[in-house]
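In: Here is a sequence together with a model predicted from it:
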Amino acid sequence: MRKLLAISLVLLGVLTVPANAEEVTDADVRQLLVVMHMQDNLQVIKSQMINHMIQMADDEAAQRNDFTPEAREKLHRVLLSFFTTVYNKILSWDKIEPVYLEVYKDNYTDDELKGMLQFYSSPAGQAVIRKSPKIVTQILFRMDQEVSPQIPKMQSQLKEMIEKEVTNHN
């Protein structure tokens, strides 16, 4: 019984937040979001998503014999307008900011948030913010170079696995 009480007290001590710990506030998170240029980054993300969707549609249209270059250009303009409208509506800052606030408050302590604010306010932190999109793009491009050549093989293996499973179940 004493062991159970001792373990309970230890766990309680580990799982509770010290009384002097400060709550992360919306204002603190908003300040960090401003320093990190999150609203601007959201615009970049939306643009990348829109371009990706248009590229997918363009690739699909390119495979069709009945799509002239003029028709593809018109499709591009229509899709650009459509996806811009949709993404601006569903990914507006008014809708996304509360998500950031909740997630940051749920995952960072006040001390961590203040440390991040200090770092991202520094020249080195601003360099990280400024260069991260390019770095992520380069990493994704290089990963794609590794994965893309493997896709036909994976598709073939997947088809074989599905056929094998269907045969085994019949």
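Out: Cool, the structure landed.
In: drop to CA atoms for contacts and neighbour counts, all remaining ones
Out: Will do.
In: what's the host helix or strand of residue 81 in contact with?
Out: When elements are defined using DSSP states H and E, residue 81 is found to belong to helix 69-90. In this structure, residues lying in contact with helix 69-90 by CA atoms under 8 Å, 6 or more residues apart in numbering are 46, 50, 51, 53, 54, 58, 61, 62.
In: take a look at this one as well, against the first:
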Amino acid sequence: MARRLHLAALLALAFCAPVAMAAPPSEAQIDRLLEVMRAEQTANALIPQVMASQQQMIMQLTENADPQQREAALRAAASSLRAVESALSWDSLQPIYREIYMETFTAEDTEAMVSFYSSPAGQNLLDKMPLLMQNTMTAVQRLVIPMLQQLERDLRTELESGAAPAAD
């Protein structure tokens, strides 16, 4: 009987140990991680990029419009742009980041990342991350653009051939 209790206690400890080790991070730990990762600066740098992209899209959409139509479209888009700017502000994003990081990482993970991103190597990585992302996007575009061009050619060929609709 004592042996069974001993075995049961060992099993209970074995199953509880991973749970105890996987303690969630505190808000302070997450806030420190976001600070050393420069999350606020990164988010703030994203806003002008998104805004410029939307402006460019609006200009392309109104390229053939007369000046009055273009001006009306720009006025209508201005409120949308302000809403995007507000949605991407750090005040809006910080609670989302905090929640996601708290759900994803343990306290131990968070402390390890704080240590890494606080180090010279971590700061160097953060310094190079924008260039890394730019180079990645360029490489992906080189891969995707030819496929999109081929898709466009295939669609044009299909449309020009006047393919008969499939019979029901």
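Out: Received it, and whenever you're ready, just let me know what you need. Bear in mind that the values here come from a model prediction, so they are computed numbers and not experimental data.
In: how many neighbours does residue 70 of the second structure have?
Out: Residues within reach of residue 70 of the second structure, counting by other CA atoms under 10 Å, total 17.
In: any idea how far residue 49 of the second structure is from it?
Out: Computed as CA to CA, to the nearest Å, the residue 70 of the second structure to residue 49 of the second structure distance reads 22 Å.
In: ok, now residue 154 of the second structure?
Out: Here the criterion is CA to CA. By it, residue 154 of the second structure lies 33 Å from residue 49 of the second structure.
In: Okay, the residue nearest to residue 37 of the second structure when sequence neighbours are not counted and residue 36 of the second structure: tell me how far apart.
Out: Ranked by CA to CA, 6 or more residues apart in numbering and with sequence neighbours excluded, the top spatial neighbour of residue 37 of the second structure is residue 117, at 6.1 Å. As defined by CA to CA, residue 117 of the second structure lies at a distance of 6 Å from residue 36 of the second structure.
In: do the same with residue 102 of the second structure
Out: In this structure, residue 102 of the second structure and residue 36 of the second structure are separated by 16 Å, where distance is defined by CA to CA.
In: sorry, back to before: helix 69-90 and the helix or strand following the helix holding residue 81 of the first structure, what's the angle between them?
Out: Moving toward the C-terminus from helix 69-90 of the first structure, the first helix or strand encountered (DSSP H and E) is helix 93-107. Between the direction of helix 93-107 of the first structure and that of helix 69-90, the angle (axes from the mean of the first three to the mean of the last three CA atoms, to 10 degrees) works out to 60 degrees.
In: And helix 93-107 of the first structure, what's buried?
Out: Residues of helix 93-107 of the first structure classed as buried by neighbour count (16 or more other CA atoms under 10 Å): 93, 97, 100, 101, 104, 105.
In: Out of the residues you listed, which is nearest to residue 18 of the first structure?
Out: Among the buried residues of helix 93-107 of the first structure, residue 105 lies closest to residue 18 of the first structure (CA to CA), at 16.5 Å.
In: Matching that closest one against the second structure, which residue comes up?
Out: Here residue 105 of the first structure is matched to residue 102 in the second structure, going by TM-score structural alignment.
In: Same check on residue 139 of the first structure?
Out: The alignment partner of residue 139 of the first structure in the second structure, by TM-score structural alignment, is residue 136.
In: Same check on residue 126 of the first structure?
Out: Residue correspondence, TM-score structural alignment: residue 126 of the first structure in this structure matches residue 123 in the second structure.
In: burial of that match, as a residue count?
Out: So residue 123 of the second structure, with other CA under 10 Å, has 16 neighbours.
In: Settle this for me: it is touching residue 117, isn't it.
Out: Yes. Under the criterion of CA atoms under 8 Å, residue 123 of the second structure is in contact with residue 117, at a separation of 5.7 Å.
In: Now the match of residue 139 of the first structure: which helix or strand?
Out: With elements delineated by DSSP H and E, residue 136 of the second structure resides in helix 120-160, which encompasses its position.
In: Can you tell me the centre-most residue of the first structure?
Out: The residue lying closest to the centre of the first structure (CA atoms, centre = their mean) is residue 45, at 8.5 Å.
In: neighbouring contacts of the helix or strand hosting that residue?
Out: Assigning secondary structure by DSSP H and E places residue 45 of the first structure in helix 38-62. Helix 38-62 of the first structure is contacted from outside by 33, 67, 72, 76, 79, 80, 83, 84, 87, 88, 91, 93, using CA under 8 Å, 6+ apart.
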